[in-house]
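Student: Here is my input, please return the structure:
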Amino acid sequence: MSGNAPHPIQLEQLFFVKSRVEAIPNHVPTDSKISSPPRNEISLSEVPEDKGLFSFTMKTTVNQELDKASPYFVEMECIALLRVDDTLSGDEAKRGLTITGHSVAYGAIREAVAWLTGRQAYGALMLGLSVLTPAPAPKTP
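Tutor: A predicted model of the protein is given here:
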């Protein structure tokens, strides 16, 4: 990619389809703000009506078990609409869209969770980093 060329992936839109934050009744504070790390689910699909436009969805859940050691239950779902140009191969595009979508969506989720919990009973919850890891290889019989 040359110095003046535009980036091959562009963010067109970012929005939340679910924003749920609930304070845990009878929360028992501990040294840690959360008892288990956030669980992230991601998906990527091309928008059928618009070639080159992809929908990246990220759902983040915190304290699904409703553990009293964690102050909140959080469930957020964010969608990033990303456009990729035709300079990338299929594999390069998928990789770039996944990395870009993860970065953009998780950043928005972290910010929203901090803002929403900052106005709740137990104070702001700042989510840690989220790291993409390869999916486990399928088991062969």
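Student: switch to C-alpha atoms for all contacts and neighbour counts from now on
Tutor: Noted.
Student: Can you tell me how far the residue most central in space within the chain is from Ala137?
Tutor: The centroid of the chain falls nearest to Tyr106 when counting by C-alpha atoms, centre = their mean (3.4 Å). As for Tyr106, its distance to Ala137 is 24 Å (criterion: C-alpha to C-alpha, to the nearest Å).
Student: do Asp67 as well
Tutor: 31 Å.
Student: between the two, who's got more neighbours?
Tutor: Shown here are Asp67 and Ala137; by other C-alpha atoms under 10 Å, Asp67 has more neighbours (18 against 6).
Student: element containing the more buried one, please.
Tutor: For Asp67, there is no helix or strand it lies in under DSSP states H and E.
Student: swap in the one 10 residues further on?
Tutor: In this structure, Glu77 sits in strand 72-84 according to DSSP H and E.
Student: doesn't Ile79 make contact with Val17?
Tutor: Yes: the criterion here is C-alpha atoms under 8 Å, and Val17 meets it with Ile79 at 7.3 Å.
Student: Sequence B follows; please return its structure for comparison with A:
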Amino acid sequence: MAAGNYPITLEQVVFTRSIVVAVLGHNPEQLKVAPPPANSISINKLDDVGRKFQVSMRCLMNENGDVSYPYFIDMECHAILNVDDTLTEEEAHRGAMINGHSVCYGAIREAVGWITGRQIYGQLMLGLSVLTGKPPEAEPEQTTE
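Tutor: Sure, this is the predicted structure:
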């Protein structure tokens, strides 16, 4: 496939939530390793506009404002992707999810790095985010009599 013929294109990226707050009382000398951000992602097909998908990602970190960590972060990013008709519906959905995750998390990661680089405790670069499937449902326990 030629580089110019990729079946998924990005139309728009927007932030609907951009909150990065320096936690007052944080002592950088007592810094704990921050827990990974809690990321959630969803995808919606925009039925009224052809083969467009909206991917939404939210990144939440240090929700309780624990002073062991330098920042409270709550970011939400949305990407609108166009998928051409060379892909099946299943391929279109999967491709939009994978590309939307890359676009949204990349935008969030860049924004957090830029914003925290201008705050009191210095730049925080978020690590990688890995898109995984839902964990398998636990099978019911079997009992023997």
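Student: Neighbour count for Val17 and Ile79 of structure 1, which is higher?
Tutor: Neighbour count, other C-alpha under 10 Å: between Val17 of structure 1 and Ile79, Ile79 has more, with 23 against 10.
Student: Tyr122 of structure 1 versus the residue nearest to the more buried one when sequence neighbours are not counted, what's the distance?
Tutor: Of all residues not flanking Ile79 of structure 1 in the chain, Thr57 sits nearest, at 4.5 Å (C-alpha to C-alpha, 6 or more residues apart in numbering). Thr57 of structure 1 sits 29 Å away from Tyr122 of structure 1, going by C-alpha to C-alpha.
Student: More neighbours: which of these two?
Tutor: Shown here are Thr57 of structure 1 and Tyr122; by other C-alpha under 10 Å, Thr57 has more neighbours (23 against 16).
Student: helix, strand or coil for the more buried one?
Tutor: Of the three states, Thr57 of structure 1 takes strand according to DSSP: H, G, I helix; E, B strand; the rest coil.
Student: and it, what does it touch?
Tutor: Residues near Thr57 of structure 1 by C-alpha atoms under 8 Å, 6 or more residues apart in numbering: Ile42, Ser43, Leu44, Glu77, Cys78, Ile79, Ala80, Gly101, Ala105.
Student: can you pick the most crowded of those residues?
Tutor: Gly101 leads the contacts of Thr57 of structure 1 on contacts (other C-alpha under 10 Å) with 28 neighbours.
Student: That one: what secondary structure?
Tutor: helix.
Student: wait, isn't it in contact with Arg83?
Tutor: No: counting by C-alpha under 8 Å, Gly101 of structure 1 does not reach Arg83; the two are 10.7 Å apart.
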